[in-house]
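Peer 1: Below is the sequence, then the predicted model.
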Amino acid sequence: MLDKSQYLAVSEVINWKYPAVLRQARHIAQGHATDVAIAQACFEWVRDTIYHSVDYRMNPVTCRASDVLRYATGYCYAKSHLLAALLRANHIPAGFCYQRLSIDDRGAPYCLHGMNAVYLSDFGWYRVDARGNHNRINAQFMPPDEQLAYSIRLPEEADFPAILAEPLSCVVRALQTQTTWTAMQNHLPDLSPHQAKQLGLMAGC
């Protein structure tokens, strides 16, 4: 049986006990009585209120949940860190999932894309993608059906089913190394399917 306690843990990156994160988590949860309603409210708030760094050309590059909240911007990975923190602050287990996508939708080069999985009492693990919608992306929360931002179309793209309790170290390292959204564009983290298999990302939870 999966130990869900690890998906409620606090860490340097998922610092959900940071006062501002706790306050925001409680504020979002107000008026919602179920884990599904709270999770949807947290998801939609991060999706719609935190600006994707590239879509809005915003700095700085954020990583820790508290910094994503403070600056109201982040790459997909960073937004997933904040969403996990808000969910965990509301006692809802949350983890991290990744896809490998073509950067230009035509082939190489590739990069990782980060999103979340949330454990809902009525549905089990359910994946959500809070990267932010626009005219070509329409990610929604409607369990048990997934509606993610991206689908896998090319042979070297991949959907890694594992649900991790902490973000990938290569993702954290990239976010902590780069300072501007343009620099980050040139240093996006990537894992080949072979590397992902070695890290256990090919096995679902």
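Peer 2: Arrived safely, thanks for sending.
Peer 1: C-alpha from now on. contacts and neighbour counts both.
Peer 2: Fine.
Peer 1: In a helix, R23, correct?
Peer 2: Yes. Counting by DSSP: H, G, I helix; E, B strand; the rest coil, one finds R23 located in a helix.
Peer 1: how near is it to L154?
Peer 2: To L154, R23 is 42 Å away according to CA to CA, to the nearest Å.
Peer 1: S121 too?
Peer 2: Separation of S121 from L154 (CA to CA) stands at 34 Å.
Peer 1: Then A65?
Peer 2: Applying CA to CA to A65 and L154 gives a distance of 32 Å.
Peer 1: Those two: which is more packed in?
Peer 2: A65 (27 against 13; other CA atoms under 10 Å).
Peer 1: Please work out how many residues are found near the closest residue to that one other than its chain neighbours.
Peer 2: Spatial nearest neighbour of A65, chain neighbours left out: L82 (4.2 Å); criterion: CA to CA, 6 or more residues apart in numbering. Look at L82: counted by other CA under 10 Å, it has 30 neighbours.
Peer 1: putting a second one here so we can go through both:
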Amino acid sequence: MLSLIQKDNLNDYLELSEVVDYNNPEIQLKARELAQGLEQVEMAKTIYHFVRDEIDHSLDIGSDEVTCRASEVLKKGHGLCFAKSNLLAALLRFMEIPTGFCYQTLTHEDGFVIHGLNAVYLSGEWFRLDARGNRDDVDAQFSMDNEKLAFSTLEEGEDDYPYIFSKPDKRVVNALSTWGSVDEVMKTIPTAL
């Protein structure tokens, strides 16, 4: 497990932004519904499971539609890993749980691609969570003991960045906001931080 490095002030991990738009009424309603009556850790776990299991990964369902803003991901019910991480951040931040953005460089087809995930601040520590969505070859879990992410960086050229950013990578947001298809996004996503 990596020693995680907080890049910004803890309060920055609670900020509202254009893509982490927890001022949206649907985001607020869903967060309250999922968190009702739960303590902070159980709340985070329930919200994580919702994003991982109820919001599809666009590639897994064969959708070519691109989503980016958290409210858009919630409404459409799918997104790439980056979009899903925006939704997880929005739901958790609305419930006042500091949430950041983390990245890995992974092998993809004939090259490399950045993969997005989150880190949450619970019980005075940061824990990385990957809400990408499980499938036969992916088994990400909520764990505060041992990380159980969607992917391990085992291949030559892959990288697991220890940094926790308060904002998603601008190049990733730009790709999600610019291109009209998942295929185009996958061709233009950065290959490294």
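Peer 2: Great, that's in hand. Fair warning: this is a prediction, and the values are worked out from it, not measured in the lab.
Peer 1: After superposition, what is the TM-score?
Peer 2: Between these two chains, after superposing, the TM-score reads 0.93 (TM-score structural alignment, normalised by the length of structure 2); 187 aligned residues with a CA RMSD of 1.4 Å.
Peer 1: re earlier: structure 2: which residue goes with the residue nearest to A65 of structure 1?
Peer 2: Using TM-score structural alignment as the criterion, L82 of structure 1 maps onto L87 of structure 2.
Peer 1: Give me the packing partners of the host helix or strand of that match, helices and strands only.
Peer 2: Using DSSP states H and E, L87 of structure 2 maps to helix 81-94. In terms of contacts (3 or more CA pairs under 8 Å, 6 or more residues apart in numbering; DSSP states H and E), helix 81-94 of structure 2 is packed against helix 25-35, helix 40-54, helix 70-76, strand 99-108, strand 111-122.
Peer 1: same thing but 10 Å
Peer 2: helix 25-35, helix 40-54, strand 56-57, helix 70-76, strand 78-79, strand 99-108, strand 111-122, helix 170-178 (3 or more CA pairs under 10 Å, 6 or more residues apart in numbering; DSSP states H and E).
Peer 1: what range in structure 1 does the longest one sit on?
Peer 2: I take that to be helix 40-54 of structure 2. The aligned range for helix 40-54 of structure 2 is 35-49, by TM-score structural alignment.
Peer 1: Tell me how far that stretch lies from the chain's centre.
Peer 2: 12 Å (CA atoms, centre = their mean, to the nearest Å).
Peer 1: cool, stretch 71-83 of structure 2 as well?
Peer 2: The answer for stretch 71-83 of structure 2 is 10 Å, by CA atoms, centre = their mean.
Peer 1: Centre of structure 1 to the edge, which residue is at the far end?
Peer 2: Distance from the centre of structure 1 peaks at G31, with 24.5 Å (CA atoms, centre = their mean).
Peer 1: Just list the residues touching the most centrally placed residue in structure 2, thanks.
Peer 2: In structure 2, the residue lying closest to the centroid (CA atoms, centre = their mean) is S85, at 1.8 Å. Counting by CA atoms under 10 Å, 6 or more residues apart in numbering, S85 of structure 2 touches 20, 48, 51-52, 68-70, 73, 79, 99-102, 116-119, 129-132, 168.
Peer 1: now swap in S58 of structure 2 and tell me
Peer 2: Residues in contact with S58 of structure 2 (CA under 10 Å, 6+ apart) are 64-67, 77-81, 83-84, 132, 182.
Peer 1: at 7 Å instead, please
Peer 2: When contacts are counted by CA atoms under 7 Å, 6 or more residues apart in numbering, S58 of structure 2 is found next to 78-80.
Peer 1: can you check Y77 of structure 1 too?
Peer 2: Y77 of structure 1 neighbours (CA under 7 Å, 6+ apart): 113-115.
Peer 1: Next, the buried residues of stretch 75-91 of structure 1.
Peer 2: Within stretch 75-91 of structure 1, the residues that count as buried by 16 or more other CA atoms under 10 Å are 75-90.
Peer 1: And stretch 175-184 of structure 2, by the same measure?
Peer 2: Neighbour-count burial for stretch 175-184 of structure 2 flags 175-176, 182 (criterion: 16+ other CA under 10 Å).
Peer 1: Need these in CSV (columns: distance to P25 of structure 2).
Peer 2: Shown next, in CSV, are those (distance: CA to CA, whole Å):
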residue, distance to P25 of structure 2
A175, 26
L176, 23
V182, 27
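Peer 1: Tell me the one of these nearest Q40 of structure 2?
Peer 2: For those, the minimum distance to Q40 of structure 2 (CA to CA) is 30.9 Å, reached by L176.
Peer 1: separation between the residue nearest to that closest one when sequence neighbours are not counted and T105 of structure 2?
Peer 2: Leaving aside its chain neighbours, L176 of structure 2 sits nearest to C68 (5.8 Å; criterion: CA to CA, 6+ apart). The gap separating C68 of structure 2 from T105 of structure 2 is 20 Å, by CA to CA.
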